[in-house]
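> A predicted structure for the sequence below; I have some questions about it.
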Amino acid sequence: MKTDDLIDMLSSGPDAGRPTRTPRAALLPLLGGLLASVAVMLMLLGVRSNLLEELTWAAFWSKLLFSLALAAAGWLAVKRLSAPGAATGQLTLYLGAPILLAWCGAAVLLANAAPELRAELFWGRTWRYCPLLIALISLPIFAAVLHIMRNRAPTRLRLAGGAAGFAAGASAAAVYCLHCPELSIAFVGFWYLLGILIPTALGALIGPRVLAW
């Protein structure tokens, strides 16, 4: 068989012309995962009673913007790593910049705080379960992202799985802000990040198996 004949046969096979998934088709699972994560948070934890008051505090917005910035970087990583050949050189900068800013803010906060208050600013009252709650809330979003990525063409499967977990974890951290009583950026910059890294590690672990195509 000639090469041209083989190419013609493959291009006219049963998979030829299969419509690619539209952005709306990807949006629906993501929206469902996000709503499910919000539902998990509401059922298990609930929204803070003084949330409206906290919306006027800069400390609340600092932890929310930290989470949203990491979520945006995570979703960009998911988008790039879902397709072969996409540029990924600047992802480290996008992922690292919010963390570096938070840590700088934490250093300034701790340096200016009274010595007897520094431990409380870092440990808070919820460090024992905060990371685990963020990881738990992230699971519906995590499953939705993996489902979407399976229908695309990721080639660096471990990195792609890690990106899926990071995006889901950071999105869950933003949802968790509606309940979390902690306001110190020293707490958020470490314990929130730890909660985000749990699904990141899980995604990197299962990525080669779940995302293989």
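Yes, it's here.
> Could you use CA atoms for every contact and neighbour count after this?
Noted.
> which SSE is A173 in?
Element membership of A173 [criterion: DSSP states H and E] is helix 157-176.
> For that helix, name the packing helices and strands.
On a contact count with 3 or more Cα pairs under 8 Å, 6 or more residues apart in numbering; DSSP states H and E, helix 157-176 meets helix 23-44, helix 58-81, helix 130-150, helix 193-210.
> to the chain's geometric centre, what's the distance from the third one?
Relative to its chain's centre, helix 130-150 lies at 8 Å (Cα atoms, centre = their mean, to the nearest Å).
> ditto for stretch 86-103
13 Å.
> Same check on stretch 72-85?
On Cα atoms, centre = their mean, the centre of stretch 72-85 falls 11 Å from that of its chain.
> Over to stretch 125-134?
Worked out by Cα atoms, centre = their mean, stretch 125-134 lies 17 Å from the chain centre.
> Okay, buried residues for that stretch please.
W127, C130, P131, L132, L133, I134 (16 or more other Cα atoms under 10 Å).
> Now do the end-to-end distance for it.
15 Å (Cα to Cα, to the nearest Å).
> ok, and the closest non-adjacent residue to the residue positioned nearest the centre of the chain?
Most central in the chain under Cα atoms, centre = their mean is A167, positioned 1.9 Å from the mean C-alpha point. Nearest residue to A167, sequence neighbours excluded (Cα to Cα, 6 or more residues apart in numbering): G74, at 4.1 Å.
> hang on, L110 packs against F187?
No - look at L110 against F187 with Cα atoms under 8 Å: they stay out of range, at 10.6 Å.
> ok, the two, which is more surrounded?
Taking neighbours as other Cα atoms under 10 Å, L110 and F187 compare with F187 leading, 24 against 19.
> Now do the same contact list for that one.
Counting by Cα atoms under 8 Å, 6 or more residues apart in numbering, F187 touches L121, F122, W123, G124.
> Mind doing that once more with 10 Å?
63, 102-103, 106, 119-127, 193 (Cα atoms under 10 Å, 6 or more residues apart in numbering).
> The structure to be compared is supplied as follows:
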Amino acid sequence: MRTDDLIDALASDAQASRGRLSLLQRLAMVAGLGALAALGMLLAMLHTRPDLGEAVLGGMFWMKAAYTALLGVAGYMAVERLARPAAGVGRRGWILGGVVLGLFALVGAIQAMMSPDIQMALHMLRGHSWRTCSPRILMLSLPMLALGLWVVRGMAPTRPTLAGLAMGLFSGGVAATVYGLHCPEHTFTFVALWYSLGVLGTAALGALIGRWALRW
């Protein structure tokens, strides 16, 4: 059997095995369940920030949420393509993710450079939780990442490492958005570094696991 024939057969089998649920519906369920799992872990172990009611009235709370949500959307767009046998590499998702990361990093760098002194710049960079922010985002993303990789595996992807990377970006973006309910940090500089590292760390973990778990 030629490689193209094998891929076509896998695509047909994946289509039949999905039953009444499309790939888009499955990914939407993964996002919903992953967000609920992250929220449950946050409430059980970290709790929401005490000034949440006041914070939601401010612009930075929603800027953080928009940034991390867009990273999740970028991962979703990429994995939606990569989960299909012989599909494209999800260029639109990678482009969106790169643009969002680049813009936020640029704004964070500008904010730091405009600070009146080095101590203020360091405070904006480190905040009060720089040691725990990225690891917590990674921790909150693990249930969605595991579930997402299991779903993607059932679709027989032909680029397992990239598919795992995209699923990690998707999971990290959702988890980081939920983490914003706990995190009181409010500078672009902090978010551009530590939130990004948490999401990218999840993406790297997804690529590492996906290379093995999504291989066929």
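Arrived safely, thanks for sending. Note that this is a predicted model, so its numbers are computed, not measured.
> TM value for the aligned chains?
Once superposed, chain against chain, the TM-score is 0.87 (TM-score structural alignment, normalised by the length of the first structure); 202 aligned residues with a Cα RMSD of 2.2 Å.
> give me the stretch of the second structure that the helix holding A173 of the first structure matches.
Mapped onto the second structure using TM-score structural alignment, helix 157-176 of the first structure spans residues 160-179.
> Number of residues surrounding the aligned partner of I137 of the first structure in the second structure?
Under the alignment (TM-score structural alignment), I137 of the first structure pairs with L140 in the second structure. Other residues within reach of L140 of the second structure, judged by other Cα under 10 Å, total 27.
> Touching, L140 of the second structure and A176? I think so.
Yes - using Cα atoms under 10 Å as the test, L140 of the second structure is close enough to A176 to be in contact (7.9 Å).
> any residues in contact with both of those two?
The contact sets of L140 of the second structure and A176 overlap at A35, A38, G198 (Cα under 10 Å, 6+ apart).
> Could you pull up the average distance between the helix holding A173 of the first structure and the second structure after superposition?
With mean Cα distance after the TM-score superposition for the first structure, helix 157-176 of the first structure departs from the second structure by a mean of 0.7 Å once superposed.
> between that helix and helix 23-44, what angle do the directions make?
Here helix 157-176 of the first structure runs at an angle of 50 degrees relative to helix 23-44 (axes from the mean of the first three to the mean of the last three Cα atoms, to 10 degrees).
> Next, the angle from helix 157-176 of the first structure to helix 130-150.
130 degrees.
> and whichever helix or strand comes after helix 157-176 of the first structure, which stretch of the second structure?
Going down the chain from helix 157-176 of the first structure, the next helix or strand is helix 185-187, by DSSP H and E. Helix 185-187 of the first structure corresponds to residues 188-190 of the second structure when matched by TM-score structural alignment.
> for the matching stretch, the distance to its chain's centre please.
For stretch 188-190 of the second structure, the distance to the chain centre is 18 Å (Cα atoms, centre = their mean).
> Same check on stretch 119-137 of the second structure?
Centroid separation between stretch 119-137 of the second structure and its chain, computed with Cα atoms, centre = their mean, is 19 Å.
> Can you measure across it, start residue to end residue?
The first and final residues of stretch 119-137 of the second structure sit 26 Å from each other (Cα to Cα).
> now swap in stretch 19-27 of the first structure and tell me
17 Å.
> Buried ones in that stretch, by neighbour count?
A26.
> Three-state assignment for R49 of the second structure, please.
Local secondary structure at R49 of the second structure is given as coil here, using DSSP: H, G, I helix; E, B strand; the rest coil.
> Distance-wise, check it relative to I110 of the second structure.
In terms of Cα to Cα, R49 of the second structure sits 27 Å off from I110 of the second structure.
> Tell me which residues touch A121 of the second structure, please.
A109, Q111, A112, M113, M114, S115, G127, T189.
> which of those does the first structure keep?
Cross-checking these against the first structure gives Q111, A112, M113, M114, S115, G127, T189 as conserved contacts, using both residues aligned by TM-score structural alignment, their matches' Cα atoms under 10 Å.
> what do we get in the first structure for the fifth one?
Residue mapping for S115 of the second structure onto the first structure gives A113, with TM-score structural alignment as the criterion.
> what's that match in contact with, if anything?
So A113 of the first structure contacts A107, L121 (Cα under 10 Å, 6+ apart).
> now T3 of the first structure
M9.
> Try it again at 6 Å.
By Cα atoms under 6 Å, 6 or more residues apart in numbering, no residues touch T3 of the first structure.
> Could you check how far V56 of the second structure is from T48 of the second structure?
12 Å.
> Can you pick out the residue with more neighbours from these two?
A side-by-side neighbour count of V56 of the second structure and T48, using other Cα under 10 Å, places T48 first with 18 against 12.
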